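**Q** prediction below, plus the sequence it came from.
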Amino acid sequence: MIDIYCERTGPEFWSEPVNALTNVSFFAAFLLLLPVLRRHWPALSNANRMVSVVLMVLLLSICIGSFAFHTIATKPAMSADVIPISLFQLVFLAAYMHLAMGWGRLEVIAAMAAFFALGALCSALPLPLNGSQTYIAALVFLSILATSHHGHSQRHPKALWLAVACFTLALCFRTLDSLVCPLWPLGLHFLWHLTNGVVLYLCVQAYLDRVSSDTFK
């Protein structure tokens, strides 16, 4: 059993009921994105359709994997939680830079190498962030994409900046989770789930808006 959150007090399946059930935020994001994807679908290229489907599948996988980890709490369940999150980050960032921003392949490869390097550096630093330093690279690169989206998108220019704001808030909840245990045994990790559901919704919405806009065809 892996016990790293305030709410868990034992090895039982429902030892983290709030952390487990708040993964519904990812499923809610998936459901809310279905009509958005349907509306944009005719304007999407085949490549963007494939990326959109992959992101939607990963969104569901995040929901399932995180639920498994907060109930079973084993190493395989942790992998089921971490892998879809990592894949979502990689697919979204690479696809946004290449298909939405029009960066060349070498530029995207260089950017993704920088993303991995920053992620490795932050993970290696002994920062008192309760493990949240592993997401600093994602926050930095999301901010870079938000700057581009804000400067060019005509329909939802603030979507990615809202995602940046929500992700920053989510990281605060994740970081403070262990610190509030003595005062609030439930912890704050469930707020990380709820806020990240909004983050992922905004990211996919921004991507669909950007790649289906006539401005970028």
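**A** In hand now; what should we look at?

**Q** only C-alpha atoms from now on, for both contacts and neighbour counts.
**A** Noted.

**Q** L176 touches L188, doesn't it?
**A** Yes - between L176 and L188 there is a contact under CA atoms under 8 Å: 7.0 Å.

**Q** neighbour count winner among those two?
**A** L188 (24 against 17; other CA atoms under 10 Å).

**Q** need the contact list for the closest residue in space to that one that isn't next to it in sequence.
**A** In this structure, L188 finds its nearest non-sequential neighbour in D177, 4.7 Å apart by CA to CA, 6 or more residues apart in numbering. For D177, the contact set (CA atoms under 8 Å, 6 or more residues apart in numbering) comprises Y5, C6, N130, G187, L188, H189.

**Q** and the residues you listed, which are buried?
**A** Neighbour counting with 16 or more other CA atoms under 10 Å marks Y5, C6, N130, G187, L188, H189 as buried within the contacts of D177.

**Q** got the contact list for stretch 14-32?
**A** Applying CA under 8 Å, 6+ apart, the contact partners of stretch 14-32 are 7-9, 56, 59-60, 62-64, 66-68, 70-71, 189-190, 193-194, 196-198, 200-201.

**Q** quick one: that stretch to chain centroid distance?
**A** Stretch 14-32 sits 14 Å away from the centroid of its parent chain (CA atoms, centre = their mean, to the nearest Å).

**Q** and the comparison structure, right after this:
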Amino acid sequence: MDWMQEIDSYCERLSAAYWAEPINAITNATFLISAFIMWRRVRGQDMPLAMGLVLVLGIIGVGSYLFHTHAQVWAAVADVTPILLFILIYIFAVNKNIWRMPWVYALGGTILFVPYAAATVPVFQWVPGLGSSAAYAPVPLLILIYAYLLRNRQPQFARDMTIGAFILILSITFRSLDHPICSQFPIGTHFMWHILNATMLGWMIEVYRRALIRMRAGAVKYPAL
């Protein structure tokens, strides 16, 4: 693999220059802002997994910035790896602390994301216009599945997760529109993917934080597994 190979994936990029995608690069600051806001909200509340998610959220912004400035294979890996890590940590956190699974079961359920994604991504690739965004489409579906399964045990958590899923669906829509409307909108729409994703990821941390607070206060009844 040529780690230095140039990648031209977005409407805004017209050359291999460092600042060929200024809007796509600068809007990654929204991830850092979201991470800072959530750090302020999570700190001191004895929520290590939530704090881990905050850290990864900040790293997502850095990785995406590197990709939209360097636009090379190594930078693409730096872009997508923290996103996958965030997904896996979040699934584990929900399994362990919301579903109240023993950590072994929570970890096993987290690992199942890999075959789930492998099975669903090819299906989403058949959706017209979705393009490379098919790789992300299984995530809002999984969030909605979790929300449905938790609707009776934790209705507020389920509602909040549903909001996050629809923010992500909107974000994926903007990502998918980047190339189709490039001739009419030369800067593209990928920057909205950054802004909405930063909002959604911060919101999902907040959803988890609020759920833990409710559970600690005894406001949520749940059966032991």
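**A** Perfect, thanks for sending it. In this text, all values refer to a predicted model and were calculated from it rather than measured experimentally.

**Q** superposing both, give me the TM-score.
**A** The TM-score (TM-score structural alignment, normalised by the length of the first structure) is 0.87; 210 aligned residues with a CA RMSD of 2.2 Å.

**Q** returning to that earlier point: please point out which of the contacts of D177 of the first structure the second structure shares.
**A** For the contacts of D177 of the first structure, the aligned pairs still in contact in the second structure (both residues aligned by TM-score structural alignment, their matches' CA atoms under 8 Å) are Y5, C6, G187, L188, H189.

**Q** what is whichever helix or strand M192 of the second structure is part of packed up against?
**A** For M192 of the second structure, the enclosing helix or strand under DSSP states H and E is helix 190-216. Helix 190-216 of the second structure sits against helix 22-26, helix 29-42, helix 48-70, helix 155-177, with contacts defined as 3 or more CA pairs under 8 Å, 6 or more residues apart in numbering; DSSP states H and E.

**Q** show me the one of those helices that comes nearest S183 of the second structure.
**A** helix 155-177 (11.3 Å; CA to CA).

**Q** may I see the buried residues of that closest one?
**A** Here helix 155-177 of the second structure shows 156-177 as buried, counting by 16+ other CA under 10 Å.

**Q** what angle do it and helix 190-216 make?
**A** 170 degrees (axes from the mean of the first three to the mean of the last three CA atoms, to 10 degrees).

**Q** packing partners for helix 155-177 of the second structure?
**A** Under the contact criterion of 3+ CA pairs under 8 Å, 6+ apart, helix 155-177 of the second structure touches helix 138-149, helix 190-216.

**Q** quick one: closest of those to V73 of the second structure.
**A** helix 190-216 (18.5 Å).

**Q** residue contacts, the residue nearest the centre of the first structure?
**A** For the first structure, the residue nearest the mean C-alpha position is L200 (5.1 Å; CA atoms, centre = their mean). Going by CA under 8 Å, 6+ apart, L200 of the first structure touches F26, A29, L59, A163.

**Q** swap in S64 of the second structure?
**A** Neighbour list for S64 of the second structure: A25, N28, A75, A76, A78, D79, V80 [criterion: CA under 8 Å, 6+ apart].

**Q** then W203 of the second structure?
**A** By CA under 8 Å, 6+ apart, the residues touching W203 of the second structure are G164.

**Q** from L49 of the second structure, how far off is it?
**A** Per CA to CA, to the nearest Å, W203 of the second structure is found 15 Å from L49 of the second structure.

**Q** coming back round to it: what about the residue nearest to the centre of the first structure, distance to V24 of the first structure?
**A** Taken as CA to CA, the span from L200 of the first structure to V24 of the first structure is 13 Å.

**Q** repeat that for W14 of the first structure.
**A** According to CA to CA, W14 of the first structure stands 15 Å off from V24 of the first structure.

**Q** kindly reformat the kept ones among the contacts of D177 of the first structure as JSON lines containing distance to C181 of the first structure.
**A** As requested, these are exported to JSON lines (distance: CA to CA, whole Å):
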{"residue": "Y5", "distance to C181 of the first structure": "9"}
{"residue": "C6", "distance to C181 of the first structure": "6"}
{"residue": "G187", "distance to C181 of the first structure": "6"}
{"residue": "L188", "distance to C181 of the first structure": "9"}
{"residue": "H189", "distance to C181 of the first structure": "11"}
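
**Q** quick check, nearest of these to E107 of the first structure?
**A** Within these, proximity to E107 of the first structure (CA to CA) peaks at H189, which comes in at 35.7 Å.

**Q** so that closest one touches R174, yeah?
**A** Yes - H189 of the first structure is within contact range of R174, at 5.4 Å (criterion: CA under 8 Å).

**Q** per the alignment, name the residue of the second structure opposite G119 of the first structure.
**A** G119 of the first structure maps onto A117 in the second structure, with residues paired by TM-score structural alignment.

**Q** contacts only, for the spatially closest residue to L196 of the second structure that is not a sequence neighbour.
**A** Spatially, and ignoring its direct neighbours in sequence, L196 of the second structure is nearest to S171 (5.5 Å; CA to CA, 6+ apart). For S171 of the second structure, the contact set (CA under 8 Å, 6+ apart) comprises M192, W193, H194, L196, N197.

**Q** go again with 10 Å.
**A** 133, 165, 189-200 (CA atoms under 10 Å, 6 or more residues apart in numbering).

**Q** adding distance to V207 of the second structure, write these out as a markdown table.
**A** A markdown table is the format used below for the contacts of S171 of the second structure (distance: CA to CA, whole Å):
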| residue | distance to V207 of the second structure |
| --- | --- |
| S133 | 25 |
| A165 | 12 |
| T189 | 27 |
| H190 | 25 |
| F191 | 24 |
| M192 | 22 |
| W193 | 20 |
| H194 | 20 |
| I195 | 18 |
| L196 | 16 |
| N197 | 15 |
| A198 | 14 |
| T199 | 12 |
| M200 | 10 |
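
**Q** ok, the residues you listed vs L141 of the second structure, which is closest?
**A** Comparing those against L141 of the second structure with CA to CA places A165 closest, at 7.5 Å.
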